[in-house]
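In: Quick one: sequence and predicted model below, then my questions.
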Amino acid sequence: MNVAVEHIATDQPPDDAKARDLDYGWQPGNRIELLENGEAYFPAVFEAMRQAQREILLETFILFEDKVGHELQGILIEAAQRGVKVIVSLDGFGCGELSPAFLSDLAEAGVAVQMFDPAAKLVGIRTNWFRRLHRKIVVVDAAVAFIGGINFSADHLSDFGPEAKQDYAVQVSGPAVADLHHFALAQSGRQVRTRRGWRRRQQRPSPWPTHTDDGLVRLIYRDNLQHRDDIEEAYIHALSKAQKRAVIANAYFFPGYRLLREIRNAARRGVQVQLIMQGQPDVLLAKLAARMLYDYLLKDGVVIHEYCQRPLHGKVALVDDDWSTVGSSNLDPLSLSLNLEANVLIRDRAFNHQLYESLETLARNHCKTMPEKRKPRLWLWRLTVGFLVFHVMRHFPALTGWLPAHKPRLKPFESQAHDH
């Protein structure tokens, strides 16, 4: 039999274009739970899916055919067979090694499987390097949502070994789930209805709300259309408001000058600024790029830690006692200029404290702190080179749009199911 697996176009708006261009405001009255690593994330997500009665929406950059991937596959198949609508959106690069048999089992059970920007290999090499669907979002029954940096792969579990990733996600219950549900449904290409509170870009909500009630959550995202800089601007705005402390833990750190300047300025005015970076990166280039910026930041009082226990994959930050962000976006050219990303902004004192304690434990027990005074290493030259590299990368969406593998298209295709 033939089973359909849809291909989602690069950056092509869904039929309801109005939904794609809306901003999401601050939603009060939410319950936010920090989920650290796969040990906390997978049981929470899988249990929510097992309890699903109507709908499961899932977006992920990576899904591997390992023990986590097979458990997820079984849960989704069982849900679809009992009548739950299941839509799974996968990135064509990150999930490019999934076997036809794995995908066919899902599709035959009734799971709607979609692949973002698929591309055939050229001489055995994948060509869809840029504009990745890098978001990690799960929404179940429009009642509970999960968002963060954790993929569906066993390398997010400690028993994977020295290469197991350190990472974070959040579970959200409350009014903000409606925004996450609306967004995930719209990005899957399904028709959605707009409602009050989903606003046009010219009425963009502030990254820093005027009211300070706990439980405030706002969804922000980055695309290559109308929301190119939203996540970067949220970081810049929060740092400009910082009065006491700011902690950023990010796997791939090579931001543009505006964000670097705001980090430096916060430290200059007496804010305790800490950066937690990779000391044992899964991508060596990430460590080399980040170290180009060390001298520029250290000389103004920024404290830099390198996490050395295992690869750091987190994308989290906090400012003062109640502002935090968790999501999929790194602070590098790929995330800030190319990838499709999503974060949540959180105003909640208890959550901020919980995240701070987790990051402080990480920095204190498992990190190497860079010395305040290092031998001069042509920091001005490094910063200039970094500035040029970053801003060249910012134009990559336009350049890569000319490549055949990245021309917008929405094309369903039929794949031959395997024999059982």
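Out: Good, I have the coordinates.

In: Going by C-alpha atoms from here, please, whenever you check contacts or count neighbours.
Out: Will do.

In: So what's the residue count around residue 220?
Out: Residues near residue 220, counting by other Cα atoms under 10 Å, number 23.

In: Could you do residue 310 as well?
Out: By other Cα under 10 Å, the residues close to residue 310 number 19.

In: Put this next to the first one:
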Amino acid sequence: MTSPWRDGNQVSLLINGEDYFPRVFDCVRAAREEVLIETFIIFEDKVGHELQQVLIEAAQRGVRVELAVDGYGTADLGREFVAAMTRVGVNVHVFDPSPRLLGMRTNLFRRLHRKIVVIDGERAFVGGINFSADHLADYGPMAKQDYAVEVTGPVVADLHRSSLGLLRPALDEPSQVRPPARPTGRVRVLLAERDNDRHTTDIEQQYLQAIRAATSRLVVANAYFFPGYRLLRELRNAARRGVKVSLILQGLPDMPWARGFSRLLYNYLLRDGVTIHEYCQRPLHGKVALVDGEWSTVGSSNLDPLSLALNLEANLIIRDADFNQRLHNHLVQLATEHCTRISLERIIRGYWWRAPLIFLCFHFIRRFPAIAGWFPAHAPSLESLHPETDADAGPRYDEGKT
């Protein structure tokens, strides 16, 4: 069962690293008691180094800092980069680290894909933005387009509890922070999680409920779009009953195979009136959606088999007309100015040779939840990294708690 709806929150939309990184780093600098961070990726670039520095400064002034990274997404951090943090008290934990096989990473499935920051139990950030410079416009043409939210209010207690639940196997002592329950705004928010235990379909169910209830407009902007059959059917059904359904998908993909899979589904959706735009200015990395004039979601979950059936994910579901309108205005501008609209006529060219692939894809995604059960089931284990200070050998990481 998912977390309950929380009233009395304040939510701000953050677009790309230009909005996100300064706010997160400023709030970490102002932290008094505790910083909890979960992320899929940290790179040793200018963003990663700034994160490292603000966490070191926080730990040095007595703030408890717990940093959890994914063993697949953050597999290449240098020892010295990590040791500089752990020496001053930053606790670094790796989710399901695995040895390489012939130089290849083997922990492909059930990743820690959540991006959550909780500060002093009072303020949190949730979204799809990793700590890497490729989320900044000055990175170049392959800079990612992405979203997050900053939130205060009662829902922060749910985020705090969720992060501590993930970190609990690796914590030396329980958190002393008690998130306040006082309202900070008027926004209703729900935390929807996906894990491999009690919350296996929570995020997908929130999407399905919202799509089924849609009456006027539905916009989905998602980087890796290859959803299950139920979501596809509900999108098509919404368009059939007169809802204006718009998808904004990758047109300049960071992973070309992802667009290839998505395009296999275009014909099914276009023929029933769904509008599809491909965003071509930069790689789309966002995971956002809105329904009618109130419902919105921002988080880490793509609409693909990895996110919907294997990874650990977190989305916030937001009920607020002002937030919904701001997100809608932004996505309309994105579609109008930086996207190519895909026509049915264009997609059906060469349909004869794609038809067998489409048939196989539909049957695959209908049965993927069952297929996912064949993959090794990773428990949500963490390995804590501890440096040994040996002047001759240099930093070395002992195996920590799991």
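Out: Nice, I can see it. Predicted model only: the values in this text are computed from it and were never measured.

In: Leaving out chain neighbours, which residue sits closest to the residue most central in space within structure 1?
Out: For structure 1, the residue sitting closest to the mean C-alpha position, by Cα atoms, centre = their mean, is residue 328 at 1.0 Å. Distances taken as Cα to Cα, 6 or more residues apart in numbering place residue 149 nearest to residue 328 of structure 1, at 4.5 Å, with adjacent residues excluded.

In: Tell me the residue in structure 2 aligned with the one you found.
Out: Using TM-score structural alignment, the equivalent of residue 149 of structure 1 in structure 2 is residue 128.

In: again, but for residue 107 of structure 1
Out: In structure 2, the residue matched to residue 107 of structure 1 (TM-score structural alignment) is residue 86.

In: One more: residue 353 of structure 1?
Out: Under TM-score structural alignment, residue 353 of structure 1 pairs with residue 325 in structure 2.

In: and the helix or strand hosting its match, how far from structure 1 on average?
Out: Following DSSP states H and E, one finds residue 325 of structure 2 within helix 321-338. Following the fit onto structure 1, the mean deviation recorded for helix 321-338 of structure 2 is 0.4 Å by mean Cα distance after the TM-score superposition for structure 1.

In: in that helix, what's buried?
Out: Using 16 or more other Cα atoms under 10 Å as the test for burial, helix 321-338 of structure 2 gives 323-325, 327-328, 331, 334-335, 338.

In: can you check stretch 22-39 of structure 2 too?
Out: For stretch 22-39 of structure 2, the neighbour count (16+ other Cα under 10 Å) marks 24-25, 27-29, 31, 33-39 as buried.

In: and the residues you listed, which two are the farthest apart?
Out: Spatial extent of the buried residues of stretch 22-39 of structure 2 (Cα to Cα) is set by the pair 33 and 39 at 20.2 Å.

In: Could you measure from residue 357 of structure 1 over to residue 275 of structure 1?
Out: 15 Å (Cα to Cα, to the nearest Å).

In: Correction: the previous question concerned residue 320 of structure 1.
Out: With distances taken as Cα to Cα, residue 320 of structure 1 is found 14 Å from residue 275 of structure 1.

In: Could you do residue 374 of structure 1 as well?
Out: Separation of residue 374 of structure 1 from residue 275 of structure 1 (Cα to Cα): 17 Å.

In: Compare the two (neighbour count), which wins?
Out: Of the pair residue 374 of structure 1 and residue 275, residue 275 is the one with more neighbours under other Cα under 10 Å, namely 20 against 11.

In: Would you agree the more buried one falls within a strand?
Out: Yes. With DSSP: H, G, I helix; E, B strand; the rest coil as the criterion, residue 275 of structure 1 is located in a strand.

In: got a list of what the aligned partner of it in structure 2 touches?
Out: Counting by TM-score structural alignment, residue 275 of structure 1 lines up with residue 247 in structure 2. Neighbour list for residue 247 of structure 2: 219-222, 274-277 [criterion: Cα atoms under 8 Å, 6 or more residues apart in numbering].

In: give me that answer again for 10 Å
Out: 218-222, 225, 235, 269, 274-278, 289, 331, 335, 341 (Cα atoms under 10 Å, 6 or more residues apart in numbering).

In: out of these, which are buried?
Out: Buried subset of the contacts of residue 247 of structure 2 (neighbour count, 16+ other Cα under 10 Å): 218-222, 225, 235, 269, 274-278, 289, 331, 335.

In: ok, and the closest residue to residue 146 of structure 1 other than its chain neighbours, which helix or strand is that part of?
Out: Once flanking residues are discounted, residue 146 of structure 1 sits nearest to residue 171: 4.6 Å by Cα to Cα, 6+ apart. In this structure, residue 171 of structure 1 sits in strand 168-173 according to DSSP H and E.

In: close enough to count as contact, residue 116 of structure 1 and residue 90?
Out: Yes. Between residue 116 of structure 1 and residue 90 there is a contact at 6.0 Å, judged by Cα atoms under 10 Å.

In: Identify the contacts common to these two.
Out: What both residue 116 of structure 1 and residue 90 touch, as defined by Cα under 10 Å, 6+ apart, is the set 7-8, 61, 132-133.

In: Tell me who's in contact with the corresponding residue of structure 2 for residue 58 of structure 1.
Out: Superposed on structure 2 with TM-score structural alignment, residue 58 of structure 1 falls opposite residue 37. Residues near residue 37 of structure 2 by Cα under 10 Å, 6+ apart: 65-69, 92, 114-119, 124-125, 163, 167.

In: Give the other helices and strands that the strand ranked longest in structure 2 contacts.
Out: If you go by DSSP state E, structure 2 has its longest strand at strand 6-15. Packing partners of strand 6-15 of structure 2 (3 or more Cα pairs under 10 Å, 6 or more residues apart in numbering; DSSP states H and E): helix 16-29, strand 123-127, strand 147-152, helix 155-167, strand 187-194, strand 313-319, helix 321-338.

In: Could you rerun that using 8 Å?
Out: Judged by 3 or more Cα pairs under 8 Å, 6 or more residues apart in numbering; DSSP states H and E, strand 6-15 of structure 2 is in contact with strand 147-152, helix 155-167, strand 187-194, helix 321-338.

In: Residue 368 of structure 2: which of those is closest?
Out: strand 187-194 (15.7 Å).
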